[in-house]
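J.: Could you work out the structure for the sequence below:
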Amino acid sequence: MHIASEPAILYFGTPVVLISTVNADGSVNLAPMSSVFWLGWRAVLGLAAPSQTTQNLLRTGECVLNLPSVDLVGAVNRLALTTGSDPVPAGKQQKGYRTERDKFGTAGLTPVAADTVAPPRVRECPVQLEAVVEAVHGLADNDAAIRGRLVSIEVRVQRVHLEESILLAGHPNRVDPDKWRPLIMSFQHFYGLGARVHDSALAGIAEHLYRSPDVDRARQALAQ
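T.: Presented below is the predicted three-dimensional model:
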């Protein structure tokens, strides 16, 4: 039986992402988030407008989306109540956040240079996506109570780095979903994926049929 319900959040489960960006003083910010989805080589990020990550993205137009596996949950959790903003925004003060400038050190993670953008990649993350901002849209712009507090940022991936251990054998351009164990956040708690539960009709479609023109655009940019 279903009942009408009013949960405060509707975070039913999405991958955790560590977004690396560059601060105005040239230092690096690293922030965990999970409001993200992908279509082709594009991703849409849902972020609080005042956050340091958002401000860095709007100013520089660059980031790296680092996807941690389940074994990095401790590192992600150490970043959970930190912010690169100083002072801490009022909304985050209420939730117990503190300013932290050395995010990599706090998490115990290692920055490594990216190929196409200024922010570094996270060495320990099996998936690292270098990306640039393509569009920014406000959320709830028709609601005076929350207008200006949330943004959705469309980014275009222009370089993908994958740990060999998660690749499908014999296929350097395909991830094996039985090997890739992403860290998932559901209603503010951490989870991992379980075993495959059923064969998928969609899995019968050749993966190259989903190839986006952004892949060739990224390849051409790297060749220049």
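J.: From now on I want contacts and neighbour counts done on CA atoms only, so please keep to that.
T.: Noted.
J.: how far away is R217 from A223?
T.: 10 Å (C-alpha to C-alpha, to the nearest Å).
J.: what about these two, which has more around it?
T.: R217 (12 against 6; other C-alpha atoms under 10 Å).
J.: Counting residues, name the longest helix you see in this protein.
T.: helix 213-223 (DSSP state H).
J.: one more, for comparison:
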Amino acid sequence: MKKVFETQKLYYGFPIFFLGYKDEKWGYNLTTSSSSYTLGDMLVIGLFSGGNACRQIQKYGSFSLNLPLETHMLEIEQAGFHSGRDKFGLTNLTYQEGLTLDVPLIDDCPLVLECQVEEVAEFGNYTNFIARIIHRHVDEKLVADGKFQSKAFNPILYMGDGKERIYRYLEEERSDKMGSVLKAARKNQRKSRK
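T.: Now for the predicted structure:
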């Protein structure tokens, strides 16, 4: 039986990322976030409208989405809790400039998306940026035979509610190929008919 769960927030598992952007005061800057999704070449992120990252991305119209690893937990929290500061100086993370866009691509992140803002939509105190992915930068260890090695990539997930939020870590112990469960069920149905 289900019940209505009264909470201000409910995060059911979103990858944490560094959002890199051009900053009028610091040159380049970053913040930590977990509000994103992609469909094809479209990427949508959501930010608090009053934050520095939101203002800078609206001004310059581009950003990078950088997926860190568990080894970056200190930097994840440093970049997430110090709004408006020089977070590259604070975290000592290094970056390269984007291939096409004027955004920072964080060196230690194995997966980086270079994005151009296409639309901006306000929703209460939040701003949603709909962007086009211009380039996908992936560590060569995560690509074999032209395929992304999903089992080798372990992003950090953000979960929780209005009272407590946690980090969850993926491990490569268990994974199923998409469609394999349905394929196995069909195979079992054929066997049971015989």
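J.: circling back: in the longest helix of the first structure, which residues are buried?
T.: Within helix 213-223 of the first structure, the residues scored as buried using 16 or more other C-alpha atoms under 10 Å are 215, 218.
J.: ok, L113 of the second structure - contacts?
T.: Contacts for L113 of the second structure (C-alpha atoms under 8 Å, 6 or more residues apart in numbering) come out as 64-66, 133-137.
J.: Mind putting the residues you listed into a markdown table with distance to G160 of the second structure and secondary structure?
T.: A markdown table is the format used below for those (distance: C-alpha to C-alpha, whole Å; DSSP: H, G, I helix; E, B strand; the rest coil):
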| residue | distance to G160 of the second structure | secondary structure |
| --- | --- | --- |
| S64 | 25 | strand |
| L65 | 22 | strand |
| N66 | 22 | strand |
| I133 | 28 | strand |
| I134 | 32 | strand |
| H135 | 31 | strand |
| R136 | 29 | strand |
| H137 | 30 | strand |
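J.: could I get the residues you listed as TSV with neighbour count and distance to F5 of the second structure?
T.: Below are the contacts of L113 of the second structure laid out as TSV (neighbours: other C-alpha atoms under 10 Å; distance: C-alpha to C-alpha, whole Å):
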residue	neighbour count	distance to F5 of the second structure
S64	28	35
L65	29	32
N66	25	33
I133	21	36
I134	17	39
H135	17	40
R136	13	38
H137	16	39
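J.: Now compare those residues with the first structure and keep only the conserved ones.
T.: Contacts conserved in the first structure for those, counting by both residues aligned by TM-score structural alignment, their matches' C-alpha atoms under 8 Å: 64-66, 133-137.
J.: now for these, which pair is the farthest apart?
T.: N66 and I134 (13.8 Å; C-alpha to C-alpha).
J.: Can you give me the distance of the equivalent of S36 of the second structure over in the first structure to G13 of the first structure?
T.: Aligned by TM-score structural alignment, S36 of the second structure pairs with V36 of the first structure. For V36 of the first structure, the distance to G13 of the first structure (C-alpha to C-alpha) stands at 11 Å.
J.: E6 of the first structure too?
T.: From E6 of the first structure across to G13 of the first structure, the span is 17 Å (C-alpha to C-alpha).
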